[in-house]
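**Student:** Pasting a predicted model and its sequence here:
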Amino acid sequence: MLFSLTSDSRRLLVGFLHVALASVVFSHVGYAQKNDLQKDAIELTEIAIKSEETQNEILQIKKELEDREDINKIQDSYVNFVKSLDQSKESFLDDKNRYNTLSRLEEPERFWMMSKNTIDAWLTAVQNKIHRFDASLKRLEYLDKIWQNTLSAARSNKAPTAILQRIRLILQDVKKTKSEVKSVLNGILTLQSKMAETDLLIKEMLNSIEKLKKEAGASLFTLNNPPIWEAFDEREISGFFTETVYRGVLKRYQILIKYITDYYYRFFYQLFIFFVLSFLFVSSKRRCRTHSPEEEVVPGKDILRWPFILAFLFSLGMTPVIHPHAPYFMVDLSLFLMLFPLLHILPRLLSSFYQKILYFFILSFSLSEISSLVIPGSLFQRLISMGLTIAAVIFLYGILRYQKISKQVSGKKLAVVLHWAGRLAIVLLAIALAANIIGAFALAQFLVHGVLFSGFMATVISVGVLAVNQLWNVFLHLDFVQSYRSISQNSEIIRVRFNKIMYWLAMYWWLVQTLKVFQLYEGFKGGFLSVVGYRLTVGSFAVSLGDVLIFSVTIFLSVLISRFIRFVLEEDVLRKVKLPRGVGGSISMLTHYAILIIGFTIAVSAAGIEWSRFALIAGALGVGIGFGLQDVVNNFVSGLILIFERPVKLGDVIELADLRGNVKRIGIRSSTIRTFEGAEVIVPNSHLISEKLVNWTLSDRLRRISIPVGVAYGTNPKTVIGILEKIAEKNEDVLEKPAPSAVFMGFGESSLDFELRFWTRNFDDWVTIRTNISIQINEALAKKGIEIPFPQRDIHIISNAPDDPPDIRAERDKKNKDKKK
């Protein structure tokens, strides 16, 4: 039928079908869009609450926009920072020939490293700010979309005008805040782009300096100057004090001003440390004053005569710590300023031997620093270096030749170290002198500066350690410190161990500084890290020396910490807390082993050992326990029983088989019993649990004493009982309850037997109490005329025994006849 229609009718019908199909499709699309809008839109009933939440979010974002003080400071500082970098770059490139030695390259390298640290910190702060603002912008875009859908849905649902107006206000606020965030974010992104360019510039300068360092290192063994006899030039000497010194001082002044501007707050830290140390030293000085000549003089007290000078000295000594990014010459300046307090204090603290060494290195190092302002390789600088070298060789040779180092220093090992260090220094200085003469001045300057700097640092560090040790000794003798029993009873041990720790720390610090000045530190550090980082792989198991070191050091530190905490608990803390007897020891022991277990866990994790691999170890331990470790595990479990059940406590008097004494220690595996004869017996804990044990002091420290007494037959028993009970009642060491009693025990072979029984609280002195009362009993019975008999026997001899031999009977008869005559 369709095909029977005319062409016009067919076209009309097809067009009608197209219109109908499009209507259906668009109606579905509109319905879907409407559903999507309703899905992302906010319900009319929740618009009031959601609008308030949105306004709070917008307020929070606006606060973040206003809180841009850190970014503003970075922007303000960045302009001057870039100018300073440009000036430093221009100055470095113009005077590039001046930086031809390793020591001279340290200063610009430190400056550009400091600049690198500054730009890295700024980039990190800017990046964090960008992340926060980017998150805020995404949140605002999401809110904009939600509220747009809400407005469309509200219109379609014919919401009240007030609601529509509120939605429009929210949308306006969201769009306005979004625009502000975009503007601020674009500004910060621009700043970040500029700072990235500056960071690239700094990296290029550091690479350039690194290249110059390699060239300077390679030039150490080249003749980069003419021999000394060909280098004399009067014009060079006359022009030395004009241009070269001025340029050197001006350059360092600019770098110092820049550092002060960027890190001014660190100087306030240093000033605060000075005031705190001044207060502590003045207070210690007042507390250490003796009130009479008879009082003991505190060792090391003399150093507190100058509290403010000491505070100034120590605050200056902390310059490398407080200012880790400071230029090298600033650290050298702080060391130079330390000379004045040292020169004032040291003559009263050091012997003449140490004073000579100190003064020499102070003078020589100061001259070396002054010579660094001169054009490198100039005749004036070479003459100064030559004079310092000769003076140092003569001085060190005199010390080694005419001074007995072993008699001047305490400690044989230290004397050996100083002796060989002096010899090595002389060899290096001799090489430097020869190199200077023939024209290898870079090598000469490198060796002379290294030897003088190392000697100066050794002297300053030694004096610092001496001062710290004396101050520590003063601290240990302060009244409030001596109030702690753990310190007052072990002052000498604490002092000696602290001195050893300071000695090794000083040796480490001096060694690091010496390796750095000779450009060997990075090599040693890299070699050490490569050795400890090498991993030995056997199958699926891999281990390195570093893992072993980390594990060992962690275990060692945990043992030290556990011992220290246990020592403090037992000596001070637990003594001041009222606890049942034995509880303090259990707390101390549990704390000790808890710290060890925690330390072991940390050591295993730090060493990179997987805990899953302990399953194999646990299996092996299970087999070992089943065969050979039964006694160990038994003693361990018994130790836990002793700790928690406490059938035996520290200080108890026990009897175990033929062993009798005091419990001195209860360990996790064994315990220590000190017999009354003074022997210390190690007893496995399992014996204390499984065997029959008599504990005389389990519940209290009371003890009953029994004294047996025998009197002659014929004595009135009531009189004896009265005398005995009266003596016991008058004694102060005898308890009234239970009351003492005398008991008539029975009729002995030679005496009437009595026993005096009484209780005493002084368990440890029961032998002395028994002795004293026994003496009083003897005196009282003697006074009453009561005899204490001794055993007697009546012997009856029967004559003419039929069993006697004939010769004995004949002799006995003869004696009887003689007696009758």
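**Tutor:** Yep, it's here.

**Student:** alpha carbons only for contacts and neighbour counts from here, please
**Tutor:** Will do.

**Student:** ranges for the helices of the stretch 101-250 of the chain?
**Tutor:** Under the criterion DSSP state H, counting those that start in this stretch, helices of the stretch 101-250 of the chain are mapped to 102-156, 161-218, 234-238, 245-262.

**Student:** take the one below as the second:
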Amino acid sequence: MQGFSSRPFVFFFRLLPALLLLLGLHAAVPAQTPPAAPKPAAPAPAAAASPAAPASTTPAAPPPVPVADIAVQAETTLLRVRQLTQRPAIDDLAASADDELAALTRGIAVASAEMRRTALQNAPTETLRNLEQAWREIEQRAAGLTRELTRSVLQLERDTTELDKLEAQWRATRTAATTENAPEPVLKRIEEVNTAVTKAQKRLNEHRTTLLALQGRAANASARAAQTRLVLNDAVERAAARLLYRDSPPLWSPAFWTSSIDSFSAEADANLASQLSALAVYVSANQVSVAMHALLFIALAAALMLARRKLRVLAEGDDCLRGAARIIDMPAAAALLLALLASHWFYPRPPLSLWTAISMLGTLPVLLLTRRLMEVPLRPTLYVLLGFYLADRLRAFAGPLPVLARVLFLAEGILFIGFTIWILRSVRPASDEDEVYRGRRLMRTVGWFAGALTAAAVAVNINGQVRLADLLGSTALFSAYMAAVLYALVRVGEGVAQGTLCLPLVSRLGLVRRNKPLVTGYLNRGLRLAAVAAWLWLVLQALGLFRPLVGMAQQAWKVTLPIGSFTPEVSDIVLFILILWAAFKLSRLTRFVLEEEVYPKLHLQRGLPYAVSRVMHYLVLVVGFVLALNALGVDMTKFTILAGAFTVGIGFGLQNIVNNFVSGLIVLFERPIKVGDTVQIDDVVGQVRHIGIRASVIASTTGAEVIIPNGKLIADKVTNWTLSGRLRQITVPVTTPAGIDVQRLRGQLLDIARSHDLVAEQPPPEALFVRRGLDAFDFELRVWTAALDQWQEMRSELIMAIDEALRQAASAPAAGGAE
């Protein structure tokens, strides 16, 4: 800072007041001008023209094309004009949008007719939700069409702007070429370009006009659907708010029986006729979808018939496939059920009467399939349940007629209560040891629940709370019917899964061949969990609780839980737990696949598969933990700093643990000791059962499991009897009196060794004369064995055999001794 001079800044600040004074005087000069000085009238237009000064910022006209470049630029411009006018997507959109708007108009007409037939004040909640869903779909379709048309209109406007620039450029080019006396062919070429640009502008304007008209129609349809949906949404909310209030006269009231029956017949006829008319109009407008749906049913039936024929041939000699063959023994019923489940893809926004007809038709395949798959004691319940469901679907036709719907519901509820009483009295489990006991107990539990729910629905119906009664009764029957459908689908899925596992291509997999019960159990459990989840979703949808629960879950999902300066949301914590859980499951699955499918096909050294599996386990867990921390919102930079500091702390305070961890990694990678090796550490002899992250487990010969830190395996002396092979030498010392026949004794020892079953042939046994004393000779019998766990028993048996042989030879040696 010593070289810095402040004189220029001092001078500038001294001069600054003078500069400001001069600027102020300059700004005040016009105000001090005498009034007679201004021009009388001429300045006014100039002043008025002053706002037009920004016009100079508008883009200037494009320069004309030089005469020498006109030939090349003309071809380029004509090619660009053709590209701008030939956009197949926009042309196709205009045609498809017209068809889509026609379909939307028909859908709006059908939905409007259903709304006119429905009294919103007294309509059941299910009917209101169905109407609201129909108008929501119309709104979504119209809104999506509006967005597509808007994008196309914007693209046309950009193309029109580009054509305007080209028109201005070639108009200027024509003027310049005329001024420069360009040749006649050049002028003619310029005129061709201008004509092409003009035609393109006209065509784009026509397209734009058409798309704008379609956009307006789509926007109107979307606005109408949105407005109607809001009205229905309000009606649903009012119905839910007044669910516990009386919305109709009670059945004992004379007002119900006098005012409602007068116009009953005419309303019933008109309602039935209008619903049948709406169904006929919809089917006639969707004949292609009906034909495609029929073709799907035919294709599924043909495929299942072919599969049944092949499975019957394969199942003759395979018990595994007989269950799967029984599942598809009725291909027509299975194909009909699958085709009906796909109805939503073929019939967008159908009238309520079509869905009612489809659901009633679906009871036939459900009955045929479930009857063959269901236990015998549960079949009567299935028959009656489907009958009640059919009656309830027929009652849906009377939805716009409150009187008929109420009377039918009352009769239906009374009959269902009688049926549940019969179930509770007739189904009595005699013993809790038979297989049918669980099914009967489940039937009694469901019977009590359904009977109580139906009795409550009948009671509130009689009292005049029709909406609540309809909600309870319809939900009970719907949930029971969907339980039967899902039960049938789960049984079909189990059969298909079993048949798939029995196929030769799949059954040859080691993963399936060695663990078929385990894989089958996992598949069946997954199907059942999916069925339970689907049933809960359907029941919550029927009760109208799904959206409120989703809203509550979304609110709870965003709740923050401050932990000091760290404020994670509930969603972050849930994702953290889910990612860790998924990491553990993925690690188990990875090791399972490696051990069952990969390792048996590879010729790996002993211990290498275990090392790879452990490394994969740690790697997956570490990656999962990092991803979980990232999902939790932890700053990885700060985490790295904390991890570094934590590592330093570990280095001082947890040296032994870190030493054992690193030693475990060395053991896994270097593999001086492998799982299954027979080792000796100090006075512990046993087999290695597990190599962990901190310690290893050795099953000793005494039966105890000894936990040894990994650091001891690296730092201390360890004897590994099976490091490079599975053979172990056993030495039996033999001491005899002096003067014994050495050759004869050697032959006897070798014969004893060869006669033992566990003695290896290679390397062969050896009988050695190791020491010749004054009064005794010392021999050693050395044998090899692969039975590492029984070497002590072998040594004892050899000693006893040698002692017996010497005693029979009238010798008096002392055989034995430990090495």
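**Tutor:** It's in. None of these values were measured; they are calculated from a predicted model.

**Student:** returning to that earlier point: Leu310 of the first structure is nearest to which of the helices of the stretch 101-250 of the first structure?
**Tutor:** Set against Leu310 of the first structure and scored by C-alpha to C-alpha, the helices of the stretch 101-250 of the first structure come closest in helix 245-262, at 24.4 Å.

**Student:** Thr363 of the second structure -> the first structure?
**Tutor:** Under the alignment (TM-score structural alignment), Thr363 of the second structure pairs with Leu339 in the first structure.

**Student:** thinking its match is in contact with Ile362, fair?
**Tutor:** Yes. Counting by C-alpha atoms under 8 Å, Leu339 of the first structure does reach Ile362; the two are 7.4 Å apart.

**Student:** Looking at these two, which is more packed in?
**Tutor:** Ile362 (22 against 17; other C-alpha atoms under 10 Å).

**Student:** which element is the aligned partner of that one in the second structure on?
**Tutor:** Alignment note: Ile362 of the first structure maps to Leu386 in the second structure; criterion TM-score structural alignment. Assigned by DSSP states H and E, Leu386 of the second structure belongs to helix 379-396.

**Student:** what comes up buried for that helix?
**Tutor:** For helix 379-396 of the second structure, a neighbour-count test (16 or more other C-alpha atoms under 10 Å) marks 379, 381-382, 385-386, 388-390, 392-396 as buried.

**Student:** Also stretch 733-742 of the first structure?
**Tutor:** Neighbour count says stretch 733-742 of the first structure has 733-735, 740-742 buried, by 16+ other C-alpha under 10 Å.

**Student:** For Leu316 of the first structure, grab the count of nearby residues.
**Tutor:** 22.

**Student:** next one: Val374 of the first structure
**Tutor:** 22.

**Student:** measure it to Glu243 of the first structure for me?
**Tutor:** 9 Å (C-alpha to C-alpha, to the nearest Å).

**Student:** same thing with Ser540 of the first structure?
**Tutor:** Applying C-alpha to C-alpha, the value for Ser540 of the first structure to Glu243 of the first structure is 68 Å.

**Student:** more neighbours, these two?
**Tutor:** Higher neighbour count among Ser540 of the first structure and Glu243: Glu243, with 11 against 5, using other C-alpha under 10 Å.

**Student:** That one maps to what in the second structure?
**Tutor:** Under the alignment (TM-score structural alignment), Glu243 of the first structure maps onto Ala270.

**Student:** And Pro789 of the first structure, by the same measure?
**Tutor:** So, by TM-score structural alignment, Pro789 of the first structure is matched to Pro813.

**Student:** does the residue most central in space within the second structure sit in a helix, a strand or a coil?
**Tutor:** Geometric centre of the second structure, nearest residue: Ala530, 11.8 Å, by C-alpha atoms, centre = their mean. For Ala530 of the second structure, the assignment made with DSSP: H, G, I helix; E, B strand; the rest coil gives helix.

**Student:** which one in the first structure is aligned with it?
**Tutor:** Here Ala530 of the second structure is matched to Leu505 in the first structure, going by TM-score structural alignment.

**Student:** likewise Lys585 of the second structure?
**Tutor:** Match for Lys585 of the second structure (TM-score structural alignment): Leu560.

**Student:** same deal with Leu468 of the second structure?
**Tutor:** Per TM-score structural alignment, Leu468 of the second structure is aligned with Leu443.

**Student:** wait, what's in contact with that match?
**Tutor:** With contact set as C-alpha atoms under 8 Å, 6 or more residues apart in numbering, Leu443 of the first structure has these partners: 220-221, 432, 435-436.

**Student:** ditto for Val706 of the second structure
**Tutor:** 697-700.

**Student:** wait, is it part of a helix?
**Tutor:** No. Counting by three-state DSSP, Val706 of the second structure falls outside a helix, being strand.

**Student:** what number of residues lie near the residue of the first structure sitting at the aligned position of Gln680 of the second structure?
**Tutor:** Using TM-score structural alignment, the equivalent of Gln680 of the second structure in the first structure is Glu655. As a burial measure, Glu655 of the first structure scores 17 neighbours (other C-alpha under 10 Å).

**Student:** chain center to the host helix or strand of Glu655 of the first structure, what's the gap?
**Tutor:** Following DSSP H and E, one finds Glu655 of the first structure within strand 653-656. Between the centre of strand 653-656 of the first structure and the centre of its chain there are 43 Å (C-alpha atoms, centre = their mean, to the nearest Å).

**Student:** got the buried residues for it?
**Tutor:** For strand 653-656 of the first structure, using 16+ other C-alpha under 10 Å, the buried residues are 653-656.

**Student:** Just send these back as TSV, with distance to Gly667 of the first structure too.
**Tutor:** As requested, these are exported to TSV (distance: C-alpha to C-alpha, whole Å):
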residue	distance to Gly667 of the first structure
Val653	17
Ile654	16
Glu655	18
Leu656	17
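
**Student:** Leaving out the residues flanking it, which one is nearest to the aligned partner of Thr560 of the second structure in the first structure?
**Tutor:** When the first structure is aligned by TM-score structural alignment, Thr560 of the second structure is paired with Arg535. Leaving aside its sequence neighbours, Arg535 of the first structure sits nearest to Ser544 (C-alpha to C-alpha, 6 or more residues apart in numbering; 4.2 Å).
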